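A.B. asks: coords please:
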Amino acid sequence: MSDARTRSAEFCRRFQLDLPILLAPMAGACPPALSIAVAKAGGAGACGALLMQPHEIAAWADAVRAQTERPFQINLWIPDPAPERDAAHESQVRDFLGKWGPPVPPAAGDAAPLDFAAQSEAMLAARPAFVSSIMGLYSPEFVERLKAAGIAWFATATTVAEAKAAASAGADVIVAQGMEAGGHRGCFDASRAETSLSGLFALLPAIIDAVQVPVVATGGIADARGIAAALTLGASAVQIGTGFLRCPEAGIHSAWAEGIAEATPEKTMLTRAFSGRAGRSLATEYAIAAAAPGAPAPAPYPVQRGLTATMRKHALETGDLQRMQAWAGQAAALARAEPAEELTRALWQDAQRLLP
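C.D. replies: This is a model prediction of the structure:
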């Protein structure tokens, strides 16, 4: 294995970066300004396109390219099968949520995912330097089209088995996601998200030993120490999400940003209470109550996301962190409220001093 500096330099040359730091694609928290700032520092921007219509994906890419020619990624979830509906259970969830916000309309759970095929076409048309996947793998046909267009595929994996499957399917890079990561768990099998929990620094070398493609480390990395440690363990680059959320360019609610600043690792938790898919958030009063004995189990994704929409909207309008969808990784408190371009450069400068 090459040393950390050589390995990261090779990765940067291949993907036209100046430093091996990627912005994590966070749906709803990746405005163009944040990607532009990270890219201008020499890293790679990112778009979490899960909630975006095709024209919004195109507009996001145009906005970034208007300010920088640096590379960026666009990410999509691989869709789950249609959920099984249970009207009686959903009624119980609506009643529970009504205690945390305005009454939930009876049809709120009917919210459907956006058209994945149309989003995929828009992503391809946007011609990012690379696309990334989470929750599964792109189809062989789509991977062929990516290759033909010269677009690299970064596949998120939470286990060694997932990483091997992604590499066999043609992934150019594996993004190893530790259970420390904020936001949604990338497990291919949604039912295993709370039981298949590997910390990044155990998962990372295991995946590196199992595949022949570069590996990017993500989850619980928010400062120079985490970057240097991941590269020393064999990663070619790192991907940072929560660590950028306090930057002004992220544009998140101030209550969320303040909550991140105070979040020790034990003040985050895995929860399905917002979307129906397991993700790591701040341990807010709502998230804790939703996991308590007697609370109705969350509905499946995306039904739960629809059911919680009223509460989440009201929480943002009132600035109530305790009911807000506030994703956060276990290293949240290391995030710094600094301009993202300056922060990206500082992180890499400090990390280099720690590398052998």
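A.B. asks: make it CA atoms for all contacts and neighbour counts henceforth
C.D. replies: Fine.
A.B. asks: ok, residue 234 to residue 95 distance?
C.D. replies: Taking Cα to Cα, to the nearest Å as the measure, residue 234 falls 49 Å from residue 95.
A.B. asks: what about these two, which has more around it?
C.D. replies: When neighbours are counted by other Cα atoms under 10 Å, residue 234 and residue 95 differ, and residue 234 comes out ahead with 24 against 14.
A.B. asks: which secondary structure element contains the more buried one?
C.D. replies: Counting by DSSP states H and E, there is no helix or strand that carries residue 234.
A.B. asks: Name the surrounding residues that touch stretch 126-140.
C.D. replies: For stretch 126-140, the surrounding residues in contact (Cα atoms under 8 Å, 6 or more residues apart in numbering) are 15, 57-58, 61, 71-79, 123, 149, 151-157, 166, 169, 185-190.
A.B. asks: So which of the residues you listed sit within helices?
C.D. replies: When the contacts of stretch 126-140 are checked against helices using DSSP state H, the ones located there are 15, 57-58, 61, 123, 166.
A.B. asks: Of these, which pair is most distant in space?
C.D. replies: Across the ones in helices among the contacts of stretch 126-140, the two members that end up farthest from each other (Cα to Cα) are 58 and 166, 26.6 Å apart.
A.B. asks: Next, the structure of the following sequence, for comparison with the previous one:
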Amino acid sequence: MTWTDRRILDLFGIELPIIQAPMAGSTTPEMVSAVSEAGGLGSLACAQYTPQQAREAVQKVRAATSRPFNMNFFCHASPEPDPARAAAWHQALERYYTEFGLDHSAPPPASGRAPFDADFCTVVEEARPAVCSFHFGLPEPSLLDRVRRTGARIISSATTVDEARWLEARGCDAVIAMGLEAGGHRGNFLTDDMAAQVGTFALIPRVADAVRVPVIAAGGIGDARGIRAALALGASAVQMGTAYLFTPEARIPAPHREALRRAGEQETVLTNLFTGRPARGILNRVMRDLGPISALAPAFPTAGGSLAPLRGHTEPRGSGDFMSLWAGQAAALGREMPAGELTRRLAAETLKSLPVRPA
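C.D. replies: The predicted structure is shown next:
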């Protein structure tokens, strides 16, 4: 058997309709190259790097594989400083500083992720990846035009039909339909209303009906059953993130890996405590204490600064109480194996379970 919908395969020049999600802070060049070498599309999370670090990461990927890969960037607007809100957030965490004997009066370290800009665009022009993907919309038109001139296929995440149409109208070659089940940061950019977010398997057919470009399904897909369902609903490929957190190539701390192993016993919820923007992760102490969504949390991506000393104190002691434990709702389906093997096995299991079409 073979894949009947080849739109994404032909568009990206890959063999398998499986894209490894770009997970800033967890993805490594080793993961990216392993997935691409296996026939899928590895995705380098460039938001975790400086431009020079991104160049070095690309060199590592290229040294390990000659196959297509994706470079991913954030497209958020850097927030204006809000000292009052930052102070109120820091004050809300004072009790934890007291509990652990930490100096609450010391200025919290800066935190954040760099948005796509001219310097990152230069890196893309130098690297000329097969695919360039974006989160939180798209960069300004002049930068997007520069990316397009490299020959890279351009994709981005949509959490609603309106966002999917917006992306298609601005020249995206494919749209990622990101359902509410997905781990990590929501990709929303036209709305902040989390109550209106849609689940993956309701979103896929709506987006597929609304746009002409191929659709990539993301969120709550953890095994061949999910891949098969996504393809049946109109997706041409899937993007999977949490499944790859179980691989040895993932760069995650021990408390995060242990939480993933116990994912079947725990809930995942949307929270803004760690960055200031809604993201799905495994419930932990600070989320229970403060509520997973807090109006006090400073704007993305600055909320993590005041939590950093608490994480720095508790993580070496084996605790994930003050760190982001990003995971999607299908985390309990995760299997521990190398990223390349996982990619090939997911594809083989999907093909085996697809219905046989008459000749």
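A.B. asks: follow-up on the earlier one: more neighbours: which of residue 58 and residue 166 of the first structure?
C.D. replies: Ranked by neighbour count (other Cα under 10 Å), residue 58 of the first structure and residue 166 place residue 166 first, with 24 against 18.
A.B. asks: Who are the contact partners of that one?
C.D. replies: 137, 155, 157, 174.
A.B. asks: ok, now with 10 Å
C.D. replies: 133, 136-138, 153-157, 160, 172-174, 211 (Cα atoms under 10 Å, 6 or more residues apart in numbering).
A.B. asks: In JSON lines: the residues you listed, plus distance to residue 53 of the first structure.
C.D. replies: As requested, these are exported to JSON lines (distance: Cα to Cα, whole Å):
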{"residue": "133", "distance to residue 53 of the first structure": "17"}
{"residue": "136", "distance to residue 53 of the first structure": "21"}
{"residue": "137", "distance to residue 53 of the first structure": "21"}
{"residue": "138", "distance to residue 53 of the first structure": "19"}
{"residue": "153", "distance to residue 53 of the first structure": "21"}
{"residue": "154", "distance to residue 53 of the first structure": "22"}
{"residue": "155", "distance to residue 53 of the first structure": "22"}
{"residue": "156", "distance to residue 53 of the first structure": "22"}
{"residue": "157", "distance to residue 53 of the first structure": "25"}
{"residue": "160", "distance to residue 53 of the first structure": "33"}
{"residue": "172", "distance to residue 53 of the first structure": "26"}
{"residue": "173", "distance to residue 53 of the first structure": "26"}
{"residue": "174", "distance to residue 53 of the first structure": "26"}
{"residue": "211", "distance to residue 53 of the first structure": "34"}
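A.B. asks: Got a PyMOL select line for the buried ones in these?
C.D. replies: Here the buried members of these are turned into a PyMOL selection, burial being counted by 16 or more other Cα atoms under 10 Å:
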select buried, resi 133+136+137+138+153+154+155+156+157+160+172+173+174+211
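A.B. asks: So which of the contacts of residue 166 of the first structure are in strands?
C.D. replies: Among the contacts of residue 166 of the first structure, the members found in strands (DSSP state E) are 133, 153-157, 173-174.
A.B. asks: how about the strands in the stretch 101-250 of the first structure?
C.D. replies: Applying DSSP state E, counting those that start in this stretch to the stretch 101-250 of the first structure gives strands spanning 130-134, 152-157, 173-177, 183-184, 215-218, 237-240.
A.B. asks: JSON lines for the ones you listed, including distance to residue 103 of the first structure?
C.D. replies: JSON lines is the format used below for the strands of the stretch 101-250 of the first structure (distance: least, Cα to Cα, whole Å):
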{"stretch": "strand 130-134", "distance to residue 103 of the first structure": "33"}
{"stretch": "strand 152-157", "distance to residue 103 of the first structure": "37"}
{"stretch": "strand 173-177", "distance to residue 103 of the first structure": "36"}
{"stretch": "strand 183-184", "distance to residue 103 of the first structure": "26"}
{"stretch": "strand 215-218", "distance to residue 103 of the first structure": "38"}
{"stretch": "strand 237-240", "distance to residue 103 of the first structure": "36"}
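A.B. asks: Which one of the ones you listed lies nearest to residue 281 of the first structure?
C.D. replies: Taking Cα to Cα as the criterion, strand 183-184 is the member of the strands of the stretch 101-250 of the first structure that comes nearest to residue 281 of the first structure, at 6.5 Å.
A.B. asks: Please name every helix or strand in contact with that closest one.
C.D. replies: When contacts are defined as 3 or more Cα pairs under 10 Å, 6 or more residues apart in numbering; DSSP states H and E, strand 183-184 of the first structure packs onto strand 268-271, strand 279-282.
A.B. asks: Report the mean deviation for that strand after fitting onto the second structure.
C.D. replies: Taken against the second structure, strand 183-184 of the first structure registers an average deviation of 0.4 Å after superposition, with mean Cα distance after the TM-score superposition for the first structure.
A.B. asks: How far off centre is that strand?
C.D. replies: 6 Å (Cα atoms, centre = their mean, to the nearest Å).
A.B. asks: Same question for stretch 42-57 of the second structure.
C.D. replies: Here stretch 42-57 of the second structure shows a centroid-to-chain-centroid distance of 14 Å under the convention Cα atoms, centre = their mean.
A.B. asks: Mind reading off the mean deviation between the strand or helix carrying residue 314 of the second structure and the first structure?
C.D. replies: With elements taken from DSSP H and E, the one containing residue 314 of the second structure is helix 304-314. With the two structures superposed, helix 304-314 of the second structure lies on average 2.4 Å from its match in the first structure, counting by mean Cα distance after the TM-score superposition for the first structure.
A.B. asks: Would you map the helices across the first structure?
C.D. replies: Counting by DSSP H, the first structure forms helices over residues 4-15, 32-40, 54-65, 87-98, 116-126, 140-148, 160-168, 200-210, 224-232, 254-261, 285-290, 303-318, 340-354, given from the N-terminal end onward.
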